[in-house]
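Peer 1: Please find the sequence and the predicted model below.
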Amino acid sequence: MQLVVLDMAGTTVADGGLVEQSFDAAARSLGVEPGSADHAAKLDYVRATMGESKISVFRHLFGDEERAQRANAEFEATYGKLVAEGRCAPIPGAREAIERLKADGRRVVLTTGFARVTQDAILDALGWRDLVELTLCPADAGGRGRPYPDMVLAALLRTGGADGVRRIAVAGDTSYDMIAGRRSGASVVAGVRTGAHGADALWGSGATHVLDSVAELPALLAGTAVRASESPETRT
């Protein structure tokens, strides 16, 4: 693989449930009462669509554009504030994995479903501004986040980092990461079990591999055996 496209929250970054906390703030700002059936249904949708562009999630939940934008602004402000308070950290071994991938001659791009301001807050909090050559949010790829393949393809176009889509590896922790990777044509679409969705959901959404952590990805791409979750098709 020549180009590796990595998700952030849940894959390379542990945020300790900040998405749900930030959703609570966004929902309250629009009058959704915590503990209500409406709140529970909306939270279930947020969990199911982890990895999707957050503004797309709020458009679905709140209907009109004005309310969606208000919810998204509150979500991003709350998430950024919590990040600035030190409420996120690298997934163990993630930075080392990125450095190993680069040392092996691979180009690495970090992607997110958050807005640019939130992505930058995470990068600053972790001291990752100079860790990779390119970071992308949905707005950097024409506005469409996952499950569309646009960010993966934008990573290819903007870095020139691979001869073609089959030389791309994608890694993420959600079903939407897997769908986006498959739609992009990447030949490796690795799910990791450090975030929102479990192995069955990752396999079911098209993962080619499911790993315990992104820390195992360099060995996988180098052709070294790693312990991976067994696909449903191979279980006995």
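Peer 2: Thanks, I have the structure now. Computed from a predicted model, the values in this text were never measured in an experiment.
Peer 1: make it CA atoms for all contacts and neighbour counts henceforth
Peer 2: Fine.
Peer 1: separation between Leu136 and Gln69?
Peer 2: Using Cα to Cα, to the nearest Å, Leu136 is found at 20 Å from Gln69.
Peer 1: A further structure is provided below for comparison with the first:
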Amino acid sequence: MAGTTVADGGLVERAFTAAAAGLGVEPGSARHTEHLAHVRATMGESKISVFRRLFGDEARARRANAAFQEAYAGLVEGGLVTPVPGARGAIEELAGSGRTVVLATGFARVTQDAVLDALGWRDLVPLTLCPADAGGRGRPFPDMVLEAFVRTQAAEDVRQVAVAGDTSYDVLSGVRAGAGVVAGVRTGAHADPAFRAAGATHVLDSVADLPALLTGAR
């Protein structure tokens, strides 16, 4: 969601900084710079997985994740998230053409719901998924893509599934799931070289271009 259909203006990094400070990682320190680089590189991955690698033991990772969720939710409630231009229209166009749209995220459910509520998107799609809904591993594993395929029963073959996302982890999860279309979008964390290296079938300027891609107009 963030970076693909939702513009958050760098709130992930701001929330991470707040969470890390609570565990003794001072903003501006060499450790903070190193951690922030890792957060940027792993955008799209389950946040608890990121914190496990950064902070080592499970208890510290969970403390960091809880602090991140609280900080991000506070920023969201402050009105600091907006739809990516054209994203809602693209979702509605896809749904209107008979396709089933699922919104997936690396955030925890409480954070995802805060974003959906802030945008008024609770009823926009029939299914939203976070890592906990699909076994807990999140991206770059294929689990959420396959969970969407199984739960919606909207396709007979996983090759009929299209995946779009702004990170290499979005792309890799779609490739690993066997999706027929796996598109990187240029509105978020990663760029064309990362998308191509992960196996993207297409690269789009925005998710707003996805309907045209799927109808063969581009």
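Peer 2: Sure, I can see it. Keep in mind that what you see is a predicted model, and the values were worked out from it rather than measured.
Peer 1: Superposing both, give me the TM-score.
Peer 2: The TM-score (TM-score structural alignment, normalised by the length of the second structure) is 0.99; 218 aligned residues with a Cα RMSD of 0.5 Å.
Peer 1: So if I had to pick from Leu136 and Gln69 of the first structure, which one is more boxed in?
Peer 2: Shown here are Leu136 of the first structure and Gln69; by other Cα atoms under 10 Å, Leu136 has more neighbours (23 against 16).
Peer 1: just checking, the more buried one touches Thr112?
Peer 2: Yes: here Leu136 of the first structure reaches Thr112: they are 6.6 Å apart, a contact under Cα atoms under 8 Å.
Peer 1: so what's Phe62 of the first structure closest to, chain neighbours aside?
Peer 2: Excluding the flanking residues, the one nearest Phe62 of the first structure by Cα to Cα, 6 or more residues apart in numbering is Ala68, at 5.7 Å.
Peer 1: Could you check which residue of the second structure pairs with that neighbour?
Peer 2: Alignment note (TM-score structural alignment): Ala68 of the first structure maps to Ala61 of the second structure.
Peer 1: Hmm, Ala67 and that match touching each other?
Peer 2: No: at 9.9 Å, Ala61 of the second structure does not count as touching Ala67 under the criterion of Cα under 8 Å.
Peer 1: List the buried residues of the lengthiest helix in the second structure.
Peer 2: The residue-count maximum for a helix in the second structure (DSSP state H) belongs to helix 58-77. For helix 58-77 of the second structure, the neighbour count (16 or more other Cα atoms under 10 Å) marks 61-65, 67-73, 75-76 as buried.
Peer 1: now stretch 129-147 of the second structure
Peer 2: Counting neighbours by 16+ other Cα under 10 Å, one finds that the buried residues in stretch 129-147 of the second structure are 129-131, 133-134, 136-147.
Peer 1: Show me these that map onto helices.
Peer 2: Asp143, Met144, Val145, Leu146, Glu147.
Peer 1: which residues sit in contact with Leu156 of the first structure?
Peer 2: Counting by Cα atoms under 8 Å, 6 or more residues apart in numbering, Leu156 of the first structure touches Leu3, Ala162, Val165.
Peer 1: try it again with 6 Å
Peer 2: Contact analysis of Leu156 of the first structure by Cα atoms under 6 Å, 6 or more residues apart in numbering lists nothing.
Peer 1: Same question for the one 10 residues further on.
Peer 2: Contacts of Arg166 of the first structure were listed using Cα under 6 Å, 6+ apart, and they are Ala186, Ser187.
Peer 1: Now check the second structure for the residue matching it.
Peer 2: In the superposition onto the second structure, Arg166 of the first structure corresponds to Arg159 when matched by TM-score structural alignment.
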